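Asker: Okay, here's the prediction I keep looking at, along with the sequence it came from:
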Amino acid sequence: MTAVVIRRATATDVPGIVAMLADDEIGATRENPADLTPYAAAFTAIEADPNQVLVVAERNGDLVGTLQLTIVPGLSRQGATRALVEAVRVASSARGSGLGTTLMEWSIEEARARDCAILQLTSDKARTDAHRFYLNLGFTQSHEGFKYQLS
């Protein structure tokens, strides 16, 4: 098996990223791969923001994973900068191959390189397998998350 390359996403990766976002029970209810217009606009905004890093994992020319890392400067914790991991996805063809671990290890190293004091993420309560995965990587379930739907 060829090694995985993790690289910054490009605009041409957007359809593949959206396909991965939609490829599970939860994502299928909220993503719309048939209309890439809002995703392209979001990609442009992400690409323009130096505190955003959208990456893809590629193997043999195929996209097999993605995540977004957001750097959040803050005043709490004595001015600590946080890294927030969002939208972690592994293509169904690559699940169980260790790729999720590789992506998360990449995010940990990138957060360290950007002098972040903490790396955090949220995960839907229904994703119990993902919760076990993050716990096995050394994450702790230290907070209860809340969301307020605006649109």
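Answerer: Nice, I can see it. Numbers count the residues shown, from 1 in each chain.
Asker: CA only for contacts and neighbour counts going forward, please
Answerer: Will do.
Asker: Please identify the helix or strand for the residue most central in space within the chain.
Answerer: Nearest to the mean C-alpha position of the chain, by Cα atoms, centre = their mean, lies Leu67 at 2.4 Å. According to DSSP states H and E, Leu67 maps onto strand 62-72.
Asker: next one: Leu54
Answerer: Element membership for Leu54, per DSSP H and E: strand 52-59.
Asker: And the next helix or strand past the strand or helix carrying Trp106?
Answerer: Element membership for Trp106, per DSSP H and E: helix 99-113. For helix 99-113, the following helix or strand on the C-terminal side (DSSP H and E) is strand 118-121.
Asker: List the contacts of that following strand.
Answerer: Residues outside strand 118-121 that contact it (Cα atoms under 8 Å, 6 or more residues apart in numbering): Ala80, Thr81, Arg82, Ala83, Leu84, Val85, Glu86, Ile108, Ala111.
Asker: structure B:
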Amino acid sequence: MELREATEADIPTLIEYWYALATDNEPYSRFNELVYDSQAEVPADGFRNQLERDGITNYLVEVQGETIGFVTLRDGEHSSRQYSRYLMIVNLYIKDAFQNRGHGTRVVEKVKELARAADCDHLKVSCEWHNVDARRFYTNTGFEEKQVTFVQSIE
């Protein structure tokens, strides 16, 4: 399993996988409701901007030359904390046909390698509270629950 940094040519694949991940997360909260009725409506500009932006990187997950998912990483720091430099997993998606085969766990291991190489001292990730499978996956890959995010509409 390899992580290959995404390029402009990979934007259609990133959109496909992001849309699958986003629609999977819609049922967990009304705040996850998408404005797009299909992946064809998702603008490429968001991913194009990420490709040009420092501090955020999209990688395609490849197994024997086949793309099976993607991961989005963002770096950051909390300069006043003992654990100050982190790499955050913003998105992690593995296609259904490849889930429960250890690929996600291997992605987390590769992300740890990238974090070490970038001189980070910890990883971060968040997921929907009611997504029991995601919470179990992250717990099983060594993450600890740390905080709860609250959200409120301003309508």
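Answerer: Perfect, I can see it now. Fair warning: this is a prediction, and the values are worked out from it, not measured in the lab.
Asker: Aligned counterpart of the residue nearest to the centre of structure 1 in structure 2, please.
Answerer: Correspondence of Leu67 of structure 1 to structure 2, assessed by TM-score structural alignment: Val71.
Asker: ok, so what distance separates its match from Gln99 of structure 2?
Answerer: Distance of Val71 of structure 2 to Gln99 of structure 2, given as Cα to Cα, to the nearest Å: 14 Å.
Asker: What of Glu16 of structure 2?
Answerer: 17 Å.
Asker: just Val63 of structure 2 next, same as before
Answerer: Counting by Cα to Cα, the gap from Val63 of structure 2 to Gln99 of structure 2 is 13 Å.
Asker: Equivalent analysis for Ala115 of structure 2, please.
Answerer: 24 Å.
Asker: more crowded one of those two?
Answerer: A count of neighbours by other Cα atoms under 10 Å puts Ala115 above the other of Ala115 of structure 2 and Gln99, at 20 against 13.
Asker: Just give the nearest non-adjacent residue to that one, would you?
Answerer: In space, and not counting its chain neighbours, Ala115 of structure 2 is closest to Leu87: 6.0 Å by Cα to Cα, 6 or more residues apart in numbering.
Asker: which two in the contacts of strand 118-121 of structure 1 are spaced the farthest apart?
Answerer: Ala80 and Glu86 (19.2 Å; Cα to Cα).
Asker: Counterpart of Leu87 of structure 2 over in structure 1?
Answerer: Under TM-score structural alignment, Leu87 of structure 2 pairs with Ala83 in structure 1.
Asker: Give me the number of neighbouring residues for the equivalent of Arg116 of structure 2 over in structure 1.
Answerer: Under the alignment by TM-score structural alignment, Arg116 of structure 2 pairs with Arg112 in structure 1. Neighbour count for Arg112 of structure 1, taken as other Cα under 10 Å: 15.
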